[in-house]
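Enquirer: coordinates only, sequence not included:
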């Protein structure tokens, strides 16, 4: 990989890692309702990317289902999870999209795996279980369960994408934004309160965080990522995207003062080792499985 392209991928992973920390801050510390915050994000994506709605894809019904999976449902679960889960733990847990995508490609696309990827899948889940389970209280983090559900839904969306003719990264973002914001606003109206007041009252830092998510993540991050996917093989890029959860952990500790625990460090090491093993092994039926949720709207 050319050095300038590595720097570009480095920047993309940094943006993704920072954004999950900012999102956690908005919905947990500031208290903006998570469904409403997700709806605002997708509204901005749809508005910014209006020119990319053309040409219209042929299979809009399948695209609508994909948008629900990698857009509305994915981000609803992610942001609800972030209201209680720490950003550093969520950044690692979100990487379960990689083993889940691999398992789904086995179930629905006929992919076969060897013992190495099988071991990687077990390690990825074992590390997350170690992070999520508190042996002191014999409890498990409900927030991280939402993150796992988000990873699963996003991976299902990736499987559905195999049924569609290829579209560009920004065109996919445009249609996901268009199909996602109304369902999110509807569910926010039904299940949340004081949405507009809390969002406006939060002031410019939250508005800036929204703009960062729209422009920095959905437009720059995913646009640059899809550009790199056209230049390089998935097997080269996917292991390098593990910089994303590393940045998520670092920013969570530095910006949100999240504690560094032995359980977090050991669980992250085990889980990310498993994800790395899966990422470097080829998936013939669904090469994008090694990228997990990044085949859709990204990690955050």
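Expert: Good, I have the coordinates. Source: prediction; values computed, not measured.
Enquirer: alpha carbons only for contacts and neighbour counts from here, please
Expert: Fine.
Enquirer: now the strands for the stretch 101-250 of the chain?
Expert: 133-134, 139-140 (DSSP state E, counting those that start in this stretch).
Enquirer: what's the most buried one of those?
Expert: A comparison of the strands of the stretch 101-250 of the chain by mean neighbour count, using mean count of other Cα atoms under 10 Å, puts strand 133-134 on top with a mean of 14.
Enquirer: I'd like to know which elements that one is packed against.
Expert: Counting contacts by 3 or more Cα pairs under 8 Å, 6 or more residues apart in numbering; DSSP states H and E, strand 133-134 packs against strand 139-140.
Enquirer: Sketch out the helices for the stretch 151-300 of the chain, chain order is fine.
Expert: Here the stretch 151-300 of the chain has its helices, by DSSP state H, counting those that start in this stretch, at 169-191, 195-201, 204-211, 222-231, 234-240, 243-256, 262-280.
Enquirer: so which of those comes closest to residue 116?
Expert: helix 262-280 (7.0 Å; Cα to Cα).
Enquirer: List of residues touching the closest one?
Expert: Residues outside helix 262-280 that contact it (Cα atoms under 8 Å, 6 or more residues apart in numbering) are 89, 92, 95-96, 98-99, 116-117, 119-131, 235-236, 238-239, 242, 290-291.
Enquirer: and here's the other structure:
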């Protein structure tokens, strides 16, 4: 890691750092399991149905925290337009992800989403007024070469048939929506939004989207499927809690890189449950994306350290 990261590591004891990394690894594993479960269920239910039941279960998980803090603390925001736009992006990103994994291998879609930090780096220039040096700019360009390898024109995503082209475009659209979501989340935090506010609006927004689409996509399901849909919401909420706790225990530059372990989980779960075997080009592309993302994180951390 960068020198700044080593300095941050010296400011906390090893046991706390280990707990922070452990919570990040657990949160990432839970998120990936959640995505795999969603991919399995999305072949039986409509996307809106999945999102509605998932959000209802998540709200039950959040309810004790909301009641303890008060509904006003959980919902009151200083920049409502930012939060409305953020919720719209959340709706598009989550729906796009589940639509994409309905037709594509989980690892391919997860690899595409790993390019989001690279897109954030580019979009932060006009949206946040940040400056990007030539090194980070080059890393972003190299990272998009990795994206092309994962989403290769002749491969599973951008195939010659429209049935593969459309899911590929949806996956890319979801990645861009996620990148925009990250930027808007930064802006919301700058204006005082806490974790409970962000998660509550996230959950309500996804649930509202699912509710509005129910008249056009409700499939008859049994009690087991309903329970599994609810489990998605529970697991996603637990994953959020784990990652937030990890960021409280340890500095972000030390724990954020472990989010890339989601690719390993996606490949393993895809192989076990869906018999998906990653292609060589997909593996090379994913490695390039991860390396580029880590280098961008390294440069950003170094820049912040020098500014301090």
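Expert: Looks like it arrived, so ask away. Computed from a prediction, not measured in an experiment: that's the story for all the values here.
Enquirer: Quick check: TM-score for this pair?
Expert: TM-score of the superposed chains, computed with TM-score structural alignment, normalised by the length of the first structure, equals 0.82; 276 aligned residues with a Cα RMSD of 2.6 Å.
Enquirer: Quick check: ChimeraX command selecting the buried ones in the contacts of helix 262-280 of the first structure.
Expert: Selection of buried members from the contacts of helix 262-280 of the first structure for ChimeraX, criterion 16 or more other Cα atoms under 10 Å:
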select :89,92,95,96,98,99,117,120,121,123,124,125,126,127,128,129,130,131,235,238,239,242,290,291
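Enquirer: Which residue in the second structure aligns with residue 229 of the first structure?
Expert: Residue correspondence to the second structure (TM-score structural alignment): residue 229 of the first structure is matched to residue 247.
Enquirer: nope, residue 150 of the first structure is what I was after
Expert: Using TM-score structural alignment, the partner of residue 150 of the first structure in the second structure is residue 174.
Enquirer: again, but for residue 110 of the first structure
Expert: Using TM-score structural alignment, residue 110 of the first structure lines up with residue 129 in the second structure.
Enquirer: Where do the helices of the stretch 1-150 of the first structure begin and end?
Expert: Under DSSP H, counting those that start in this stretch, the stretch 1-150 of the first structure gives helices at 3-24, 34-48, 60-67, 74-82, 87-93, 97-109, 115-132, 142-161.
Enquirer: Average offset of the longest one relative to the second structure?
Expert: This points to helix 3-24 of the first structure. Compared with the second structure after fitting, helix 3-24 of the first structure deviates on average by 1.6 Å (mean Cα distance after the TM-score superposition for the first structure).
Enquirer: Which part of the second structure matches that helix?
Expert: Aligned by TM-score structural alignment, helix 3-24 of the first structure corresponds to residues 18-39 of the second structure.
Enquirer: And the shortest one, by the same measure?
Expert: Under the alignment (TM-score structural alignment), helix 87-93 of the first structure falls on residues 106-112 in the second structure.
Enquirer: Okay, buried residues for stretch 67-74 of the second structure please.
Expert: residue 74.
Enquirer: Contacts for stretch 105-119 of the second structure, please.
Expert: The contact list for stretch 105-119 of the second structure (Cα under 8 Å, 6+ apart) reads 35-36, 39, 97, 100-101, 140, 143-144, 147, 150-151, 171-172, 174-176, 178-179, 260, 262-263, 266-267, 270, 276, 278, 282, 286, 289-290, 292-293, 296.
Enquirer: Can you report how many residues neighbour residue 256 of the first structure?
Expert: Each residue near residue 256 of the first structure was counted by other Cα atoms under 10 Å, and the total is 17.
Enquirer: Just give me the match in the second structure for it.
Expert: In the second structure, residue 256 of the first structure lands on residue 274 (TM-score structural alignment).
Enquirer: Also residue 171 of the first structure?
Expert: Using TM-score structural alignment, the equivalent of residue 171 of the first structure in the second structure is residue 197.
Enquirer: Please verify my assumption that that match contacts residue 71.
Expert: No. Residue 197 of the second structure is beyond contact range of residue 71, at 9.6 Å (criterion: Cα atoms under 8 Å).
Enquirer: What sits closest to residue 72 of the first structure if chain neighbours are left out?
Expert: residue 180 (5.0 Å; Cα to Cα, 6 or more residues apart in numbering).
Enquirer: give me the number of residues near the one you found?
Expert: By other Cα under 10 Å, the residues close to residue 180 of the first structure number 27.
Enquirer: who are the neighbours in contact with whatever residue of the second structure lines up with it?
Expert: In the second structure, the residue paired with residue 180 of the first structure is residue 206, using TM-score structural alignment. Residue 206 of the second structure makes contact with 51, 52, 55, 87, 90, 91, 94, according to Cα under 8 Å, 6+ apart.
Enquirer: Same question for residue 139 of the second structure.
Expert: Contact partners of residue 139 of the second structure, counting by Cα under 8 Å, 6+ apart, are 292, 293, 295, 296.
Enquirer: Map the last one across to the first structure for me.
Expert: Residue 296 of the second structure maps onto residue 278 of the first structure when the alignment is built from TM-score structural alignment.
Enquirer: Is it correct that residue 285 of the first structure is in contact with residue 107?
Expert: No. Residue 285 of the first structure lies out of contact with residue 107 (Cα under 8 Å); the separation is 11.1 Å.
Enquirer: Compare these two and say which one has the larger neighbour count.
Expert: When residue 285 of the first structure and residue 107 are compared for neighbours, residue 285 comes out ahead with 16 against 11, by other Cα under 10 Å.
Enquirer: How about that one: what's its closest non-neighbour residue?
Expert: Per Cα to Cα, 6+ apart, closest to residue 285 of the first structure is residue 111, 5.6 Å.
Enquirer: burial of that neighbour, as a residue count?
Expert: 15.
Enquirer: measure it to residue 129 of the first structure for me?
Expert: Using Cα to Cα, to the nearest Å, one obtains 26 Å as the distance from residue 111 of the first structure to residue 129 of the first structure.
Enquirer: swap in residue 277 of the first structure?
Expert: Note on residue 277 of the first structure: its distance to residue 129 of the first structure, by Cα to Cα, is 18 Å.
Enquirer: Please apply the same query to residue 99 of the first structure.
Expert: 14 Å.
Enquirer: what does residue 185 of the first structure give?
Expert: 33 Å.
Enquirer: Repeat that for residue 258 of the first structure.
Expert: From residue 258 of the first structure across to residue 129 of the first structure, the span is 19 Å (Cα to Cα).
Enquirer: And residue 209 of the first structure, by the same measure?
Expert: Distance, residue 209 of the first structure to residue 129 of the first structure, by Cα to Cα: 30 Å.
Enquirer: Likewise for residue 70 of the first structure?
Expert: 24 Å.
Enquirer: With residue 18 of the first structure instead?
Expert: Distance of residue 18 of the first structure to residue 129 of the first structure, computed by Cα to Cα: 24 Å.
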